[in-house]
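1. could you look at this predicted model? Sequence included:
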Amino acid sequence: MPGGQHTWQEIMSQPAAWQDALGAFRALREKFAAFWMEAAPDQVIVTGCGSTYYLALTAARLLRRSGVDASACPASELLLNIDAICAPGRRYLLLTLSRSGTTSETVRAQERFKSRVGASVITVTCASSSPLAGGADLAFAIDAAQEKSVAQTRSFSSMAVIVQQMAAQLAGRRLTDSSQLPAVCTQLLESHAGLARALAENAAIEKFFFLGMDALYGIACEAMLKMKEMSLSYSEAYHSLEFRHGPMSMVGEDSLVIGLISPEAARHEIRVLNDMADMGATVLAIAQTRIENHQTVRLPADLPGWCTPVLYLPVLQLLACHRALVKGCDPDKPHNLSAVVSLDDI
């Protein structure tokens, strides 16, 4: 393979990484429950940079569906505009997300939050000895999910497994349902590798659009970022029905429109895909049900919705990796990027 060996291996090793993530949460489950009860937050702020900001979007929605008042913001916003985000008189909890645990904005935002707000901090990272983990009151670390590649794949999804478990526990859901996730990931990667390759090799496709709602919007954004980073391709992410309000003007026979279909809004989201197909776009749906007239990546129908967001991503990671190789890009080393953004003056 001309480059991309690390990325490919990291994508394909996600089932094992997810197993490690489930174990990491299980080991701290009781401590997390006690910590949360003591913190008793009025509001949770979830923050990160790049991929982990998109994970923060998903995490905040999952927490809200669990009855927790939660919002997401980029770490740079929290660092530089904390007074506009944290109001006086409220009990906050900060959830920080970072693969390396050394991203400058996230580390500094966590420090600023603790000094200014004085509230509790939980971090999810892939580096247990990092400054972010050391500065948190409670740290979930999945060291085995760390990567050699610049673009996040298994690290993102493993951290997503942790935040799904956190939200599910707070809602009193049956956590054993998530034990199926590693096996389902294996099945998705094996069953749809050919589809991902075929779409990536389709020379008629020049634009990629990823559509998702609610917790899946953050996943759509992450899929968009993977396509940009790895293959330097035109890619955008939108809330599913918002796509009609202007962005669909870009759609034509040179477009692949990918719908991350949620159970709650499936009927409306499928109509969007139908409209895009009528405009000449190639359409791919990822859903827990079969979608008539469109290529579909089927997710298990018997899994509860709270543990499925992470399952929408692996096939799209494969798509981005294949597209990079088709274009002669090395997905291990994206153009102009490094694995960690370190800033001396922030």
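-> Right, received. Where do you want to start? Note that the coordinates shown come from a computational prediction; the quantities given were computed from them, not determined experimentally.

2. switch to C-alpha atoms for all contacts and neighbour counts from now on
-> Noted.

3. show me the contacts for residue 324.
-> Residues in contact with residue 324 (C-alpha atoms under 8 Å, 6 or more residues apart in numbering) are 227, 230, 231, 232, 330, 331.

4. now do residue 320
-> 200, 226, 227, 230, 231.

5. how does it look with 7 Å?
-> Residue 320 is in contact with 226, 227, 230, 231, counting by C-alpha atoms under 7 Å, 6 or more residues apart in numbering.

6. please, a PyMOL command that selects the buried ones among those?
-> Only the buried entries of the contacts of residue 320 go into this PyMOL selection, using 16 or more other C-alpha atoms under 10 Å:
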select buried, resi 226+227+230+231
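
7. in addition, the following structure is provided for comparison:
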Amino acid sequence: MIGFTEEEMRSKQAIHTATEITQQPEVWKELTASLSEQKQSLNRFIDSIYAKHNQVRVILTGAGTSAFIGDTLVPVLRRENKGNVQFDAAPTTEIVSNPEEYLQEDVPTIMVSFARSGNSPESVATVALGEQIINDFYQVVITCNKDGKLAENTKQDENAVTILTPDKAHDKGFAMTSSFTCMLITAHTLFTSKSFNEHVITAAEKLIESLPGSVREILNVDFERIVYLGSGMLGQLSHEAALKMLELSAGKVVALHESSLGFRHGPKSILNDNSIVVVFMSQDTYTRKYDMDILREVAGDDSNMKVIALTDKEDAEVSALADWTIPVTDGSESLSEDFHLALLYVIFAQTLALHKSLQLGITPDNPSPDGRVNRVVQGVTIYDYAE
């Protein structure tokens, strides 16, 4: 189990997190089979909304990790869809406090809510604001909890649909892992015409088996800071990767995310001798040029910091620059989209964060036993909104 026995994981209070990382290929199989059965009815629901209006806005929203699903997907969905459908992403934590900046009364809107529990106060409040402000309002709830408030609230609403992930994706650990990737796959399947590439599942199974060795080598470096970089959707994915390290290390590792090009514009100041930089390499030949440039730059830095490059397959040029190169496939099958790489790259980030948590003596299933942060956020007051 990611380099540990089940007994070790239980004793270290890491069994839920470890299981939820390693089970992802299996859960993806179950999820994609379920989505295939639902695809026609889901398409009818979405197409019927598109047919009613000349212009439709789709806003992808959630809190924390759930918000990063939308951020990661928007670049892909904008490219894949027609011009009369506008895709945006905004966290519920922003919408609730500033609804007029995000919700447009006269623009027909599909609100896509991503939620592990479906009980976060901001997520429930965002839907209520949508219903209150937007004239033509529709909902898609993508959640891991059939009993959550978001799912319950759609049952009698003909303008809403709830899509449930497999029960196993309702992570019991503090950090979202299976839930993140399953909701990512669900929304991608719903809003694109592409079927899920089964080779990703095989690649994930092999990656999970091979990662512990590389991660143990990386942990021989006593790093206190980590930076995740990428371009396009992989740059957005880097936010989730950094959050996993921040959460599971209980803040003991400073974790930053940035785009490959944006890193030079100030954030690079964070680097010191106790830093690791992780570059998520795109498979797109044009985009990859910019990833290679930042890889060369950080690899040539005159310090003791280390560099990790994640790439689709073995690449001699990348390996010559990085201290560790992690190819996420064996090269026998080509993964033609960064979306597929994102699912594999985030498994690395999850695994590294878990191992670092254990190295620091933290309990990954509950890295904040003092209650400073909680699995379902607490302490939020929702105020009435008067237009």
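-> Right, received. Where do you want to start? This is a predicted model, so every value here is computed, not measured.

8. let me see the TM-score of these two.
-> Here the superposed chains carry a TM-score of 0.93, computed using TM-score structural alignment, normalised by the length of structure 1; 340 aligned residues with a C-alpha RMSD of 1.7 Å.

9. nearest residue to the aligned partner of residue 5 of structure 1 in structure 2 in space, please, no chain neighbours.
-> Under the alignment (TM-score structural alignment), residue 5 of structure 1 maps onto residue 15 of structure 2. Once flanking residues are discounted, residue 15 of structure 2 sits nearest to residue 9: 4.7 Å by C-alpha to C-alpha, 6 or more residues apart in numbering.

10. show me where the stretch 1-150 of structure 2 has strands.
-> 56-61, 85-89, 109-115, 137-143 (DSSP state E, counting those that start in this stretch).

11. so which of these is the most packed in?
-> strand 109-115 (a mean of 27; mean count of other C-alpha atoms under 10 Å).

12. now do the helices in the stretch 201-346 of structure 1.
-> Per DSSP state H, counting those that start in this stretch, the stretch 201-346 of structure 1 carries helices over the ranges 215-231, 266-278, 314-326.

13. now do the contacts for residue 21 of structure 1.
-> 142, 158, 161, 162.

14. can you find the partner of residue 163 of structure 1 in structure 2?
-> Under TM-score structural alignment, residue 163 of structure 1 pairs with residue 187 in structure 2.

15. so which strand or helix has its match?
-> helix 178-191 (DSSP states H and E).

16. residues in structure 1 matched by the following helix or strand past that helix, start to end?
-> Counting by DSSP H and E, the next helix or strand C-terminal to helix 178-191 of structure 2 is helix 199-218. Mapped onto structure 1 using TM-score structural alignment, helix 199-218 of structure 2 spans residues 180-199.

17. can you list the residues that contact that stretch?
-> Stretch 180-199 of structure 1 has contacts (C-alpha under 7 Å, 6+ apart) with 15, 16, 18, 19, 311, 314, 315, 318, 319, 322.

18. rerun that using 6 Å as the cut-off
-> Outside stretch 180-199 of structure 1, the residues that touch it by C-alpha atoms under 6 Å, 6 or more residues apart in numbering are 15, 18, 319, 322.

19. tell me the buried residues in that stretch?
-> 181, 182, 185, 186, 188, 189, 192, 193, 195, 196, 197, 199.

20. do stretch 207-222 of structure 1 as well
-> 207-222.

21. repeat that for stretch 184-193 of structure 2.
-> 184, 185, 186, 187, 188, 189, 190, 191.

22. reformat these as TSV; add distance to residue 150 of structure 2.
-> Below are those laid out as TSV (distance: C-alpha to C-alpha, whole Å):
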residue	distance to residue 150 of structure 2
184	18
185	19
186	17
187	16
188	20
189	21
190	18
191	20
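
23. closest to residue 147 of structure 2 out of those?
-> Proximity of these to residue 147 of structure 2 (C-alpha to C-alpha) peaks at residue 186, which lies at 18.7 Å.

24. check the gap between the closest one and residue 165 of structure 2 for me.
-> Distance check for residue 186 of structure 2 against residue 165 of structure 2: by C-alpha to C-alpha, to the nearest Å, it reads 8 Å.

25. and for these two, which residues touch both?
-> Counting by C-alpha under 6 Å, 6+ apart, nothing touches both residue 186 of structure 2 and residue 165.

26. can you count the residues close to the aligned residue in structure 2 for residue 258 of structure 1?
-> Aligning on TM-score structural alignment places residue 258 of structure 1 opposite residue 278 in structure 2. Residue 278 of structure 2: 26 surrounding residues under other C-alpha atoms under 10 Å.

27. with the one 10 residues further on instead?
-> Applying the criterion other C-alpha under 10 Å, we find 17 residues in the vicinity of residue 288 of structure 2.

28. quick one, what contacts it?
-> Residues near residue 288 of structure 2 by C-alpha under 6 Å, 6+ apart: residue 282.

29. can you tell me how far it is from residue 309 of structure 2?
-> 12 Å.

30. that older thread, for residue 31 of structure 1, state which of the contacts of residue 21 of structure 1 is nearest.
-> Distances from residue 31 of structure 1 to the contacts of residue 21 of structure 1, taken by C-alpha to C-alpha, are shortest for residue 162, at 14.3 Å.

31. hang on, the earlier thing: now do the match of residue 163 of structure 1 against residue 169 of structure 2, distance only.
-> 15 Å.

32. do residue 146 of structure 2 as well
-> In terms of C-alpha to C-alpha, residue 146 of structure 2 sits 12 Å off from residue 169 of structure 2.
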